[in-house]
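Colleague: here is my input, please return the structure:
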Amino acid sequence: MICASSPGAWTGLVSAGSDHARQALRLARHECGAHFIAAAVLVLPQAAHADQNLLVADNGQVQCDASLKDLTRISLKNDQFASVSKVSTGNSSEDFSVVGEPVRGDIYLSVPEGFARASISFFGTTRRGYVYKFTCKVAGDEARQVFLTNADIEHPREFTDIAATALSDDETAIRLMRAMAQQLPADGFDVRWRPLAPVMAGTLKVQMLGQYRGVTLDGKILRLENRGPKPVTIGGEQVASTGAIAVSIGNPDLAPAQVTTAYIVEPHGEPGERP
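Modeller: Below you'll find the model as predicted:
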């Protein structure tokens, strides 16, 4: 299992050349024991009233917040909406409207007075041919804005085809960790942003937010929350299987109600995987 005890250690590991990286990994296995990489990007929920800036992949799911009393604007970076597909319920208290803005290609959502559902869902197709599934929680009086960036447009050649290159599992794990921490696509991996129902591991609430599935390796992004009354120190055995190749925990020491993010790389189809 790859591990590091400080942000500097992780930064040095991922930025070093392949020979140095392999040497660091071998030393890490012998010396760092139960310590973990501590410089992963911490992904925390934004304030409800803030603009939402999201990175999304083609055919991915967008989870966002929509206004209950005002308009919600959804805008695409370097792209425009071409069409929106939704189901009409026939019940005015459960239906919502979508209006396209032709100049910028944005869409505007609104719900009627007395809207009875907690969320709305629909599909959006863009002029560049991408399709997204939207699930938006409805709450609040103020107008909302959602800004979407497509990962393939933003970083078209950020990562080479990992599956097609002759890399060791250690080298592949390093590159996959970097992709997950930056929420970027990784060629050779199928990215699925589909949050699962959270589970409890003692006082630790664990929820898988996304998954990178490859031919030989799988990557997972977990949200960890301390639901207990006392501080906890998170160990790798609490969030990863015994066969995990790499574990990165943004903040392994959580105060009550504090949240952090973990990134895990395991062999593909590892039995007993969590959550």
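Colleague: please make it C-alpha for all contacts and neighbour counts, starting now.
Modeller: Will do.
Colleague: gap between the nearest residue to residue 228 once chain neighbours are set aside and residue 24?
Modeller: In space, residue 228 comes closest to residue 203 once its chain neighbours are excluded; the distance is 4.9 Å by C-alpha to C-alpha, 6 or more residues apart in numbering. Residue 203 sits 33 Å away from residue 24, taking C-alpha to C-alpha, to the nearest Å as the criterion.
Colleague: and residue 123, by the same measure?
Modeller: Using C-alpha to C-alpha, one gets 45 Å for the distance from residue 123 to residue 24.
Colleague: can you check residue 42 too?
Modeller: Computed with C-alpha to C-alpha, the distance linking residue 42 and residue 24 is 24 Å.
Colleague: and residue 218, by the same measure?
Modeller: Applying C-alpha to C-alpha, one obtains 22 Å for the distance of residue 218 from residue 24.
Colleague: how about the strands in the stretch 1-150 of the chain?
Modeller: In order along the chain, the stretch 1-150 of the chain carries the following strands (DSSP state E, counting those that start in this stretch): 52-56, 61-66, 72-76, 81-85, 97-101, 106-110, 119-126, 131-138, 144-150.
Colleague: and this one, so I can compare the two:
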Amino acid sequence: MIATTPACLLGAGAVTFAAGTTQPRDINLRPLGMALIGAAIALAATPAWADQYRQAADNAQVDCVVSNHELTRISLVGDAFASVSKITTGYPYNDFTVTNEPVRGDIYLSVPEGFAPGRLSFFATSRKGYVYKFACSVGGPEAEQIFVSNPAIAGEQAQAWEAKSSPRDAAVRLVQAMAANSAPDGYTMRQVAAAPTRIGNVTVRFIAEFRGAALTGKVLRIDNRSAKPVTIDPAQLTPAGSLAVSVTDRELAPHGATTLYVVQDGSAGA
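Modeller: From the prediction side, this is the model:
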């Protein structure tokens, strides 16, 4: 079933469809357009060179690199460290220092000059009760930052975001978030390099996905390949059972393009 999108929520300019009807409802996605979606994909594809990002489940090992001269900060995404367990050797050149900062719950590591082992390891427990083993090699002199995310925490956040309203309204809110290039709490956004599919005079290309707990949002680019205007019918371009569908421009000029937003049950395939 495709959810109704109230006009007051999304304004005028684009169209969405309600369950059991082919009558369009106005929504305001036109000002965002393809430029915003392009920017979102570019940002998602840009690597962060300076910092280390790791994903780990409960009881998993986190491999990382620590500074041999400056501090190394380790931070949990959506959680905080509560305690750290390590062995003290009693020999200055074989030991390292761990400080658990109490306000943000981050860990700060430092190794002495000439740290003999070249590697270090310790256990850390988070405030949410997750335990991580850190196994780190000693790198260069620059300060290091390590950000650790746990998929279980992201799932909890996504469930909480979706539970703020009914499934129909949550699907509408996800359309709004995708159009605003704003991943909801706990959602992961990824760029998709899919080949375009030809459907009549248009091609449809899957370009981005927003995946949460119960919902998955997809962003598709539609191109008019003909020399004549084309009217877009979202029902013909989206999978059966979609929860919400919105298109930025229903009327496409010759060789024009638009954006289609689709929300499906989270168990739906890509």
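Colleague: next, work out how far apart the residue nearest to residue 228 of structure 1 and residue 36 of structure 1 are.
Modeller: Taking C-alpha to C-alpha as the measure, residue 203 of structure 1 falls 20 Å from residue 36 of structure 1.
Colleague: what of residue 46 of structure 1?
Modeller: Noted for residue 46 of structure 1: a distance of 26 Å to residue 36 of structure 1, by C-alpha to C-alpha.
Colleague: which one of the two has more residues nearby?
Modeller: For residue 46 of structure 1 and residue 36, the more surrounded residue by other C-alpha atoms under 10 Å is residue 36, and the numbers stand at 26 against 10.
Colleague: grab the nearest non-local neighbour of the more buried one.
Modeller: In space, residue 36 of structure 1 comes closest to residue 3 once its chain neighbours are excluded; the distance is 4.3 Å by C-alpha to C-alpha, 6+ apart.
Colleague: so who does the one you found touch?
Modeller: With contacts taken as C-alpha atoms under 8 Å, 6 or more residues apart in numbering, residue 3 of structure 1 has the following neighbours: 28, 29, 32, 33, 34, 35, 36, 37, 246, 247, 248.
Colleague: got TSV for those, with distance to residue 270 of structure 1 too?
Modeller: Conversion of the contacts of residue 3 of structure 1 to TSV gives the following (distance: C-alpha to C-alpha, whole Å):
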residue	distance to residue 270 of structure 1
28	22
29	20
32	23
33	21
34	20
35	22
36	20
37	21
246	13
247	14
248	18
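Colleague: now the residues you listed: which count as buried?
Modeller: For the contacts of residue 3 of structure 1, a neighbour count by 16 or more other C-alpha atoms under 10 Å gives the buried set as 28, 35, 36, 37, 246, 247, 248.
Colleague: the aligned partner of residue 229 of structure 1 in structure 2: which element?
Modeller: When structure 2 is aligned by TM-score structural alignment, residue 229 of structure 1 is paired with residue 227. Under DSSP states H and E, no helix or strand contains residue 227 of structure 2.
Colleague: who's more crowded, residue 203 and residue 24 of structure 1?
Modeller: In this comparison of residue 203 of structure 1 against residue 24, neighbours counted by other C-alpha under 10 Å, the higher total goes to residue 24 at 19 against 15.
Colleague: and that one, what is it in contact with?
Modeller: Residue 24 of structure 1 sits next to residue 13 when contact means C-alpha under 8 Å, 6+ apart.
Colleague: my guess is residue 220 of structure 1 contacts residue 210, does it?
Modeller: Yes: taking contact to mean C-alpha atoms under 8 Å, the distance of 6.0 Å between residue 220 of structure 1 and residue 210 places them in contact.
Colleague: who has more neighbours, these two?
Modeller: Each of residue 220 of structure 1 and residue 210 had its neighbours counted (other C-alpha under 10 Å), and the higher figure belongs to residue 220 (24 against 20).
Colleague: identify the residue nearest the more buried one in space, chain neighbours excluded?
Modeller: If the residues on either side of it in the chain are set aside, residue 220 of structure 1 comes closest to residue 211, at 4.6 Å by C-alpha to C-alpha, 6+ apart.
Colleague: surely the one you found is in a strand?
Modeller: Yes: the secondary structure assignment for residue 211 of structure 1 places it in a strand, going by DSSP: H, G, I helix; E, B strand; the rest coil.
Colleague: under the alignment, what does it map to in structure 2?
Modeller: Alignment note: residue 211 of structure 1 maps to residue 209 in structure 2; criterion TM-score structural alignment.
Colleague: that concludes my questions; thank you for your assistance.
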